[in-house]
Each structure stands twice: as C-alpha cells, then as structure tokens.
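Asks: Below: sequence and its predicted model.
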Amino acid sequence: MAPPSSDTHRLVSTYLQALTTRDIPALMTCFADRVDWGVPGARDLASWLGPRQQRAEIQQFFELLFAHTAPVDAQLEHLLVAGPVAIVTGTFASTLRQTGRLFTSPFFLLLTVAQGKIVRYRLLEDTHALVVALT
C-alpha cells in the first residue's frame, strides 16, 4: 500500500531540513537499506556522483559531497507530492573546495517512498556547469 501524501511530505521535509544542516545521521534515517540511487555526472571529476544502492554508499555520497563543497545558497521552488512520489525543484549555489569556484545550478529531485523510507532517488543538476567549475 502506498503511503499517504502527508507521510511522504513529512519525510521529504525531514530530508530537506537534514540536508540544509548537513546532518548525515539525520539524513541516513530517511533512507531504506537499499535505494535505487542515481546522480549522474563525471564521477572522475566529482567522486560523489554516480549510482549507488547500499546505505553505506549513500552515506559516502553525503560525506564526499560535504567534504568537497561549501554551501552558499539554496532556493526551493516546488515540492509536489502524490502518494509515494515527491518532486522537488529549485536552485543552489556551492563553492567547490578543489577550485574555489562557484557552482550554481537548477536542480530536480525525484523521490519515491515506501514503508516510511526513501527507496528511489534521482537528482538532476547542471553537470556541464559542474565540470566547468571543477576544471
């Protein structure tokens, strides 16, 4: 049975708050043991990118992301929820520690929830701008 939209909205709000504060333990409580995870991009330049499945791999994503970026700004534009699915859109800006350059991008996040945990995660961002900022 699919979770009610209110449960999905609550979990996604918890996830976004933990992301804002970079609270890895709180972030990890949002995810199932196995997640269909996809964040495409040039993994050879940005080690946090790529597919993942296990909780340890997802934790590593956040550890690498937070180690290599410093947040500058984030704006949430839309949070749409229909049953177990949430779509989040907005923009963000981060300084890339490796180069000191600013990376600004729109983002699109698709989440699917089952049994109170995120089981599918897709993040799309301007990967070309990321490559430019990293080189």
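Replies: Perfect, thanks for sending it. Given the structure is predicted, the values throughout are model-derived calculations rather than measurements.

Asks: going forward, measure contacts between C-alpha atoms and count neighbours the same way
Replies: OK.

Asks: before we move on, which element is the residue nearest the centre of the chain in?
Replies: The centroid of the chain falls nearest to residue 123 when counting by Cα atoms, centre = their mean (5.9 Å). Using DSSP states H and E, residue 123 sits within strand 117-125.

Asks: Ok, residue 42 next?
Replies: Assigning secondary structure by DSSP H and E places residue 42 outside every helix and strand.

Asks: just residue 94 next, same as before
Replies: In the assignment (DSSP H and E), residue 94 maps to strand 85-96.

Asks: I'd like the next helix or strand past the longest helix that the chain contains.
Replies: Identified as the longest helix of the chain according to DSSP state H is helix 5-21. Sequence order places helix 24-28 as the next helix or strand after helix 5-21, per DSSP H and E.

Asks: Second structure follows, compare the two:
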Amino acid sequence: MVQTDNIAIAQELLGRLGSGVGPAAIVELFAKDMTWDIPGDTSAFPWIGRHSGRQAVISFLAETTEKIERIRFDIDEILASDTRAVILGRLASRVRRTGKVIETAFAIILTISEGRITRFQMLEDSFAVSQAAYAGENCG
C-alpha cells in the first residue's frame, strides 16, 4: 500500500506544479527539513546544487519562472518503492537570457516519509544545462 501512496504523492506534486497554484500549495507536500538536490554546475542556475528546507522549493519555483521558459515536460513513468517515488520523463526548456534550449531526459527521485517529501533529487543532462546557461560565452 505504501508504494501506491508514494505514486499518489508524486502525481499530486506533478499536478500542483502544472496547475499554476501558488507555492504554499506545493510546499505543503514537503517536510520542513527536506533536502533539495540537483547535481550540476552550481554557477549556471541558483537552484542547482544541494539546498535544505521548504524555502529551496519556493526559490526554485520563483527562479525557474524568471529564468526558464518551459517548452515541454513529459512524464514517461512513475515507479515507487516503500520509501521512494521515481518520476521518469523528458523536458525541453528555453533559457531566457541566452535563448538556448535545453532538451534532456530526467529522473526525479522523491524520498518520502510519513506522507511528506523529505528529499527531492533531479538527475538530468547537467552538461546541456550548463551549455545553455552560458551559450555564446567562454564557459571553459
């Protein structure tokens, strides 16, 4: 039964993210001391890296709206265990500053305890993200 609950939590998160509800409705799905982790070039975007607390989610929502234009966000599958839900899909986003498009497969790994998300980890093509963030600049 826990696996089914974890899939429902993942679906609820995706539904709220896609519905345009405010940050308060989204962060209530997360534990107060949650961990946010998107490995990659931390200088590319402020939400990349490891952050703690619900403020990380609020910052992500505000910063992505400001810096990224979502083109496509497709979910292929949601898998679950007793402690996690894994969301697999593909996305395309345009970096507003550079005009470059990021196209990547992704996996979002949600660790869930007592009905709340305690860890959000997103794995994506971090090289493509960095390249799009610095398009036309010497990024080394």
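Replies: Ah, there it is. Since this is a predicted model, take the numbers as computed values, not measurements.

Asks: quick one: TM-score?
Replies: The TM-score (TM-score structural alignment, normalised by the length of structure 1) is 0.90; 133 aligned residues with a Cα RMSD of 1.5 Å.

Asks: quick one on the thing from earlier: average offset between the strand holding residue 123 of structure 1 and structure 2?
Replies: Compared with structure 2 after the fit, strand 117-125 of structure 1 shows a mean deviation of 0.7 Å (mean Cα distance after the TM-score superposition for structure 1).

Asks: packing partners for that strand?
Replies: If you count contacts as 3 or more Cα pairs under 8 Å, 6 or more residues apart in numbering; DSSP states H and E, strand 117-125 of structure 1 packs onto strand 31-38, strand 102-114.

Asks: Now mean neighbour count and distance to residue 46 of structure 1 too, for these, in CSV please.
Replies: As requested, those are exported to CSV (neighbours: other Cα atoms under 10 Å; distance: least, Cα to Cα, whole Å):
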stretch, mean neighbour count, distance to residue 46 of structure 1
strand 31-38, 18, 14
strand 102-114, 19, 13
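
Asks: Can you tell me which of these is nearest to residue 25 of structure 1?
Replies: Closest approach to residue 25 of structure 1 among those is made by strand 31-38 (10.7 Å; Cα to Cα).

Asks: What residues sit buried inside the helix or strand following the closest one?
Replies: Moving toward the C-terminus from strand 31-38 of structure 1, the next helix or strand (DSSP H and E) is strand 52-54. If you call a residue buried by 16 or more other Cα atoms under 10 Å, then strand 52-54 of structure 1 has these buried ones: 52-53.

Asks: what's strand 52-54 of structure 1 packed up against?
Replies: With contacts taken as 3+ Cα pairs under 8 Å, 6+ apart, strand 52-54 of structure 1 sits against strand 31-38.

Asks: what about the strand it packs on, how far off from structure 2?
Replies: Here the mean offset of strand 31-38 of structure 1 against structure 2 after fitting is 1.0 Å, by mean Cα distance after the TM-score superposition for structure 1.
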